[in-house]
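Participant: Got a predicted structure here, sequence first:
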Amino acid sequence: MANQQLFLGIDCGTQGTKALILDAFSGQVLGQGAAAHSMISGANGRREQDTQQWLDAFTQATHQALAAAGVDGQAILGIGVSGQQHGLVLLDEQGQVLRPAKLWCDTETTPENERLLAHLGGESGSLERLGVVIAPGYTVSKLLWTREQHPEVFARIASILLPHDFLNHWLTGRHCSEYGDASGTGYFNVRTRQWDVPLLQHIDPSGRLQVALPELIDAHQPVGRILPAIAAHLGINPNAVVSSGGGDNMMGAIGTGNIQPGVITMSLGSSGTVYAYAAEPVVSPEASVATFCSSSGGWLPLICTMNLTNATGAIRELLDLDIAAFNALVAQAPIGAEGVCMLPFLNGERVPALPHASGSLLGLTTTNLTRANLCRAVVEGTTFGLRYGLDLLRANGLEAQSIRLIGGGSKSPVWRQIVADIMNTPVICTEQSEAAALGAAIQAAWCHSGTQENLTELCERCVKLDLDSETQPIAGHVAAAQHAYEHYRQHVATL
């Protein structure tokens, strides 16, 4: 059909790769596909992935999406890639991957990160110099770790890429990076949008690392066209444009229409994120707020909590409940769970900043220790962490008229009401739950158009809100939730 404009959006996450076909003319998602990845885990916090799995999953998910959409791959005009942030992919002179990719959730490099943070002058020094506080998950400590643990690999580094940069390189042969994903490396200045070369020289005085850096490009600039061999392998038009792409949070922002001030995106996934668009790089003095760049030309102040559906899932498994039974019990218990408070820090926690904390259940009595209160307490406890983060963003001048909710937890009407009440803000879901893949496809349409202007128009057409999911805060609930939140804050303070 002449009046279709087809784009492929890819989201390469930790668990797997999702692909989606968007018709940017009608704004409809026509088909989707998915394929899983596995993790290489070690007792010392090692979390790595074999990059070949990403390429295989990319191919499988793309073929599935094309088949589901019933469209000819030769009609695809552009491809956008969203990737898990902070991961390190190292290539040699021949473009071959040197070792498995170290991921955002890898904590093996904590000692290296602490030494680099000390070199920067602690949290305040890091904020002043880079605009972010480097954390163990960031890319920079992975480079120092590689130099110390694998000197033979380090000596062969010719290219340093993030996961989405690596996929763009596979598609086009070019080494590029855009500002959004680059913000999470720890060797990028978010205010000036430039690499911090002296920090890389501190890790390796030979100058090898800065030579291996990819070229930085603007969000609306394409990386290039797909290579003919890869186009044939994927069954896609060899003239398809590959957009700049971005990190999963940056692409999730585009996929929820979060490209101008006033909207907040909140993701209820295995971890929780809250972020919003900002036109200026106003860096928060709070170390927990990461003032990343967006992949739409502005900034994206963001907080991330480590414990969300992993914590609710743990309680569900403990009590042997399916999702429906769990939600029913959550709804049965009153706000504040009759005084039962869960600090759900099963993985330690970033927001509030308690990296060495563990989870705890507080306020238990003979009368309130019920299954319903336990279920309610874990949902409230995880949501309070997001409220804590939202308050940090609001203290930094962020205004929120509405919250766009994505991720697995957003499918629960009970949880949506709890979010609306705790945040005292209306909540709505987007129709398309794969916000990062949708954002990647929208960004591809934007890059294909060749103009900087029409991203707003594309988002208005392609990001659809699910009006049935709209949830308003209830005044009586808001007061009770505030009371319960203050209890939570008191318990956190004792840690």
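Facilitator: Ah, there it is.
Participant: For the rest of this, base every contact and every neighbour count on C-alpha atoms.
Facilitator: Noted.
Participant: quick one: buried residues of the longest helix along the chain?
Facilitator: Once the chain is assigned using DSSP state H, the helix that runs over the most residues is helix 371-395. Neighbour counts using 16 or more other Cα atoms under 10 Å place 371-390, 392-393 of helix 371-395 among the buried residues.
Participant: Could you list every helix and strand in contact with it?
Facilitator: Secondary-structure packing of helix 371-395 (3 or more Cα pairs under 8 Å, 6 or more residues apart in numbering; DSSP states H and E): strand 272-276, strand 299-305, helix 309-318, helix 323-332, strand 341-343, helix 413-423, helix 475-494.
Participant: got a list of contacts for whichever helix or strand comes after the fifth one?
Facilitator: What that stands for is strand 341-343. Moving toward the C-terminus from strand 341-343, the next helix or strand (DSSP states H and E) is strand 360-362. Here strand 360-362 makes contact (Cα atoms under 8 Å, 6 or more residues apart in numbering) with Val340, Cys341, Met342, Leu343, Pro344, Phe345.
Participant: quick one: contacts for the third one?
Facilitator: When contacts are counted by Cα under 8 Å, 6+ apart, Met342 touches Gly359, Ser360, Leu361, Leu362, Leu374, Ala377, Val378, Glu380, Gly381.
Participant: hold the first one in mind and look at this next one:
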Amino acid sequence: MRILAVDIGTSTVKSGLIDFEGDGVKGFNTIEVPLLRPEPEAAEHSADYLWGIFKETVKETIRKANMEEIDGIVVSGYLFGLIGLDSQNRPLTNIFTWLDRRPAKYLPRLYKTLDPFEVYRRTGCPPLYIYQLAKLFWLLQEKKTLLEKTKTILDAKGFLFLRLIGEKVMDRSSASGSQLLNMYSLDWDFDLIESIGIDPGILPRLVEPNTIIGDLPVSIANELGIKSGAPIVAGVFDGAAVSIGLGGLNQEIATSHLSTSTMLRVASPYPVIDKSPYMRFQTYYSLKKTWLPGGAVNSGGVVLRWFRDSLGGLEKVLAQDLGISVYEILDREAMLSPPGANGIIFLPYLSGERFPIFGNNSSAVIFGLREWHTKRDILRAFMEGVAYNLNLVNEALRENNLRFKEVRITGGGAQSQLWLQILADVLNTPIKAFTRGDAALFGSALVALETLDPSFELTKFDQYLRFDRIALPSENRLVYEKQYEKFKKVLNSLIPLFNEN
């Protein structure tokens, strides 16, 4: 069976043809998505431009794969996007992405109206500005006339479905990251939505991820260069697709995606919320009555990208001369600093963070820097800081009886054996890296395969997974245990200052 899988990200749209009877992924293609910033703190996508990129990357995949006949189409996409449509399904807005900070200033007012812990208990989503609930409240405060004209809201993936088949739908997996879905009933929480003055009639129809939502029309098929009639499967959100692609429906396996941001999630047969008052993790829905408690954090590969662009001028030149990636040079340099980075602690909050107790206002901090430290110490501290931050999520999960025996990881950061070893030592858990393909596309294709082929079971494909790198906890974990406690002390001492901003 041949499945066309597409992943809609905040920075790129990716596509590939997964041939389950042939040799894996064919025609992989990726196109960057420009982020629009029409005013301070805005971060938007043009919906029509995104639709154009979607078609362009699919056409290129079909051309590369040299295959016009496919058995199904499936799409995964980023969470938290919101676009308003009028009565003719025309965009009234761009797509507001999760990077859009304009709703943040209204968050205190929103949670004077609502009990934040009650919202968390019902939706699994902590009180953060990234969610559609906060975006709707912001629109209510600043763009009320526009909101009154809005007849439907969708996310980025839902808008593409509208263009593909003319249906306004949202899969329950993506909807679980909106803060508008009751995570127990898996239906819209109408009481919550109405309590802030929003008409629930603007919400799209909900479907299960393993639902065929329509067939590819002739007009679109001709434009894409493929035969019409292929069934379109709703699919899951991007993080769930990664988890599925890594075998993460097994409750003993946690999954992570070390890219610009990163995450740590583990499967559960029931919804789970943090028993502490700090709401330290989110719980989103995957499919087939499986939930994914865990945490997505802003701070991942972005810290190395910042280091590369701000402090890595010489490394860029050297990498160009040697014909290798600059990140390989940075990796080698960081290896020359000992575990613990000679005492430097880095709080990696270059883009703020998603922890309610401090996240919205946090910023990056280098603590303990002395004149005898070197750039390699700072570089290693950056990598360790990301691991310590992810361990905050790990601790929260384990304190809530969500325990796992290994972490499976993908993304650009998984290419670094050093970073994998740091994570294994800090999390005190074996790490397995999958870097030979795109886990999100593969996971989405698996969802489509099970939907279209009743003989296939998602839970049984795990035996076919092969991992490129493995890192086991070493004696260095004892160093990291001490450094992690120092990391938490530094963080806790700065939380009051963060919250003054």
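Facilitator: Perfect, I can see it now. Quantities reported herein were computed from a predicted structural model and do not represent experimental measurements.
Participant: Which of the contacts of Met342 of the first structure lies at the shortest distance from Ala400 of the first structure?
Facilitator: Glu380 (20.6 Å; Cα to Cα).
Participant: any idea what the closest one aligns with in the second structure?
Facilitator: Under the alignment (TM-score structural alignment), Glu380 of the first structure pairs with Glu384 in the second structure.
Participant: Quickly note the distance from the nearest residue to its match once chain neighbours are set aside to Ile344 of the second structure.
Facilitator: In this structure, Glu384 of the second structure finds its nearest non-sequential neighbour in Ile422, 6.6 Å apart by Cα to Cα, 6 or more residues apart in numbering. For Ile422 of the second structure, the distance to Ile344 of the second structure equals 15 Å [Cα to Cα, to the nearest Å].
Participant: Those two: who's more crowded?
Facilitator: Ile422 (29 against 23; other Cα atoms under 10 Å).
Participant: Tell me the residue in the first structure aligned with that one.
Facilitator: Taking TM-score structural alignment, the alignment pairs Ile422 of the second structure with Ile418 from the first structure.
Participant: what about that match, distance to Cys105 of the first structure?
Facilitator: Distance from Ile418 of the first structure to Cys105 of the first structure, counting by Cα to Cα: 28 Å.
Participant: what residue of the second structure matches up with Asn189 of the first structure?
Facilitator: Aligned partner of Asn189 of the first structure by TM-score structural alignment: Asn182.
Participant: Grab the nearest non-local neighbour of the counterpart of Glu56 of the second structure in the first structure.
Facilitator: Under the alignment (TM-score structural alignment), Glu56 of the second structure pairs with Gln60 of the first structure. For Gln60 of the first structure, ignoring the flanking residues on the chain, the nearest one in space by Cα to Cα, 6+ apart is Ala35 at 6.4 Å.
Participant: Show me what the one you found lines up with in the second structure.
Facilitator: Counting by TM-score structural alignment, Ala35 of the first structure corresponds to Ile31 in the second structure.
Participant: Now the helix or strand where its match lies: buried residues?
Facilitator: In the assignment (DSSP H and E), Ile31 of the second structure maps to strand 24-32. Buried residues in strand 24-32 of the second structure, defined by neighbour count with 16+ other Cα under 10 Å: Val25, Lys26, Gly27, Phe28, Asn29, Thr30.
Participant: residues in contact with the residue nearest the centre of the first structure?
Facilitator: Residue closest to the mean C-alpha point of the first structure, counted by Cα atoms, centre = their mean, is Asn249 at 3.5 Å. The contact partners of Asn249 of the first structure, by Cα under 8 Å, 6+ apart, come to Ala436.
Participant: Quick one: map it onto the second structure.
Facilitator: By TM-score structural alignment, Asn249 of the first structure lines up with Gly239 in the second structure.
Participant: and its match, how far is that from Gly245 of the second structure?
Facilitator: The gap separating Gly239 of the second structure from Gly245 of the second structure is 10 Å, by Cα to Cα.
Participant: any shared contact partners between these two?
Facilitator: Common contact partners of Gly239 of the second structure and Gly245 (Cα under 8 Å, 6+ apart): Ala440.
Participant: what about the strands in the stretch 51-200 of the second structure?
Facilitator: For the stretch 51-200 of the second structure, the strands defined by DSSP state E, counting those that start in this stretch occupy 72-77, 83-85, 95-96, 152-154, 169-171, 181-182, 187-188.
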